[in-house]
Every structure is written in C-alpha cells, then in structure tokens.
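>>> Structure for this input, please:
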Amino acid sequence: MYRNQSYVEPAAQQGGRAGGAGTYYVKHDFGGSAELTTTLAHAISDATGVDVTDTGFTLNDHVDPEALDRLFKPKDDGTARVDGHLSFAIWGYQVTVYSDGQIAIVPPNQPPQAPQQGPGRGR
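Prediction:
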C-alpha cells in the first residue's frame, strides 16, 4: 500500500527480518512530498488503530516532530544520513525510526528488532 509517498511492506515480503508477526514496517520516501513525521503519524495510526484526526493522537506528546524531521532529512548536498536511528514508546508500542526512512512499530510485549540489511547498507 502506498500512503504519503511511502511504501508499507506486506508481511510476506519482509524476508529475513526478525520480529513478531504484529510488527508494522513502513519506508518513508525522502524524495516524496510528505515529511517524515507525516509518514510516521500515519504509520502509528495504522499500527495502533487510532485515527490521526482523533484528538487523543498527538505525536508532540512523545517526540518533537520538527526535530525528528531535521534529524533524518538528507544533508544540504542531498546525500542521505547513514547509520542512525531513534527509538521511543507510544502507548506501549516501540517505535524505531531509521536514517534511511524505515520505520518499525513493535506492538507491546514483542522484542524490538533492527531492519534487514539490504545492499549498500553494510557497516
């Protein structure tokens, strides 16, 4: 499914990623029109079932959206940020945002895991 220029990867295509069946993955497209935090808000909404327009849904209560957008946006010369991530909890869900735009949302009572290493993502 595409949402806000991002791709939600079906569970059957997640390959060798560790984690429980309930882990939700989405990849933000930094070249698209949406900000990272817009993709993040919609991903959290999809994973938790809480609509982004619900007054109980406030990303600001958990992370500074402007700081998060600045932290992971490409550098001024257009090159991507590498090897960074930020994890925080929302309503018991463990949310991890990676510098390449990948977002993993682990439901309560599941261990968090790193995304699958793909080509060009070696350490």
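>>> hey, let's count contacts and neighbours off CA atoms from now on
Noted.
>>> does Asn109 count as helix, strand or coil?
On the three-state scheme (DSSP: H, G, I helix; E, B strand; the rest coil), Asn109 is labelled coil.
>>> how many other residues sit next to it?
Neighbour count of Asn109, defined by other C-alpha atoms under 10 Å: 10.
>>> cool, Thr38 as well?
That count, for Thr38 with other C-alpha under 10 Å as the rule, works out to 18.
>>> who touches stretch 35-54?
The contact list for stretch 35-54 (C-alpha atoms under 8 Å, 6 or more residues apart in numbering) reads 3-4, 6, 24, 26, 28, 30, 57, 59, 65, 68-69, 73, 101, 103, 105, 107.
>>> again, 7 Å this time
Applying C-alpha atoms under 7 Å, 6 or more residues apart in numbering, the contact partners of stretch 35-54 are 4, 6, 24, 26, 28, 57, 59, 65, 69.
>>> max-length helix in the chain?
Longest helix in the chain, counting residues (DSSP state H): helix 36-48.
>>> Mind listing what's buried along it?
36-45, 47 (16 or more other C-alpha atoms under 10 Å).
>>> from those residues, which is closest to Val97?
Within the buried residues of helix 36-48, the smallest distance to Val97 is 8.3 Å, found for Leu40 (C-alpha to C-alpha).
>>> Next, the structure of the following sequence, for comparison with the previous one:
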Amino acid sequence: MHSTRSIRRRVETGRETPTVVASAVADLHGRDVTEIESLYEAVDPDALGRLFAHPSERDRDGTGRIVFPMRSGWVAVRDDDWVVASDDDRGFRPPNRSSSEGVHRTRHDWDAGRTLSSSLLLAVDDVPDTGSRQELLLEVVDPDALDRVFRPVDGDVRRESGWLTFSFRGFIATVSACGLITIAHDRREFTESGS
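Sure thing, here's the model as predicted:
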C-alpha cells in the first residue's frame, strides 16, 4: 500500500515561486534541487511567478491555484503563496464539472492565434451575470502570465497536463493546459492535499 507524502512551502517575500517549487519537489523526493528536472517542461516559470500577482490581498484566499505534474508527482501553487508538492494526484484533480447544468465549456485553440486570456474572456462573455470581463482578469490573474503559463514550448511541444482554477464573482473558472475552459457557479467543489 502506497502512502501519500506531501511537502508544503510558503513563498516568502523575496523568494521566487519557481525556486520554492523546485525546493519542495526536491525535498519530496529526497533529492538535491539541482537533480530536479526543469520546471519549464510543465509550465513557464516566469509566468508561474506572476500568475496570481494582483493588488488585492482580499482575493488571495487559497482558492486560486495552478496544478501541474512534476517528477512523478504533482505541484499546486496557490494564490495565497503556498506551494504543495505531492507524490499522489488524488488531492490534485481539477474540479468535477461532469454535470452540464450551469457549466459553460469551451476550448482554447493554441494554433488559432488568439491568446488564452482572450479565449477566457470570450467564455466569460457567454455566461450571464459574470460582470466586467476586463475587471475579472485584473482582479484575479495577470493576463500576460495566463497567456504564457501553459503556452506550448518553442511553439510546437504542448504542455498537455495541468490546470488553473480561480474564483470570481460567484463563479469558478478552470483552464486546462490542453485548452479546455469551464466556468461554473462556485460551489467550492475542489480540494487539495494539505489544505
């Protein structure tokens, strides 16, 4: 029987998010940080560090998170500056959107020339009562970081695993590395190991 191990680290002022991620993954696997594969294979490290960099501290409640696979495990970076690395994906699954009631789904096409943030804004426009779309991105995520975080590596190699989720105005948006975008009423359906 496999027991789940997880490591939690806080991104302290002055430390870079990618450095904290690498350290947590190295500690989880009992390795030196120099032995850990590049974070770049899973997400854009610069974008990862800026994704939840928004001015309002009230929005930083841990419900916003990006989750991606790394070194035989999973990593979650939360909007409240916590990083969790685990050797099991059970606590790192995206919100269950199997019920079609009240769930809007669309897909971002990486080859269409549109940015991921534009695809998300178009999806938000299709959902009644979501409010100003410009305000949405400025309140919760950095649009440039969103555009880059799952963007294919060198234009060709796709980052197929991982997802980002955040709440806004009573809704939850989930954006998958494969391009699936869902918007649903916020029912706090997701969980994370170590939360």
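>>> follow-up on the earlier one: okay, the longest helix of the first structure sits on what stretch of the second structure?
Here helix 36-48 of the first structure aligns to the second structure at residues 116-128, judged by TM-score structural alignment.
>>> which one among the buried residues of helix 36-48 of the first structure gets closest to Gly78 of the first structure?
Distance to Gly78 of the first structure across the buried residues of helix 36-48 of the first structure (C-alpha to C-alpha) is lowest for Leu36, with 15.6 Å.
>>> ranges for the strands of the second structure?
With strands called from DSSP state E, the second structure shows them at 6-10, 65-69, 74-78, 82-86, 103-107, 163-168, 171-176, 180-185.
>>> Please identify the buried residues of stretch 19-31 of the first structure?
Going by neighbour count (16+ other C-alpha under 10 Å), the buried part of stretch 19-31 of the first structure is 19, 23-30.
>>> now do stretch 70-85 of the first structure
72-74, 85.
>>> Residues touching stretch 99-108 of the first structure, excluding its own?
22-29, 72, 81-85, 92-97, 112.
>>> sorry, that was for stretch 58-74 of the first structure
Under C-alpha under 7 Å, 6+ apart, the answer for stretch 58-74 of the first structure is 30, 35-37, 41, 80-81, 90, 99.
>>> mind running it again at 8 Å?
30, 35-37, 41, 80-81, 88-90, 98-101.
>>> so can I have CSV of those residues showing distance to Asp51 of the first structure?
CSV is the format used below for the contacts of stretch 58-74 of the first structure (distance: C-alpha to C-alpha, whole Å):
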residue, distance to Asp51 of the first structure
Phe30, 23
Glu35, 18
Leu36, 18
Thr37, 15
Ala41, 9
Ala80, 30
Arg81, 30
Phe88, 20
Ala89, 18
Ile90, 14
Tyr98, 23
Ser99, 25
Asp100, 26
Gly101, 22
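>>> Quick check: the gap between Ala34 of the first structure and Pro107 of the first structure.
25 Å (C-alpha to C-alpha, to the nearest Å).
>>> Show me which of these two is the more surrounded one.
For Ala34 of the first structure versus Pro107, neighbours defined as other C-alpha under 10 Å are more numerous around Pro107 (22 against 15).
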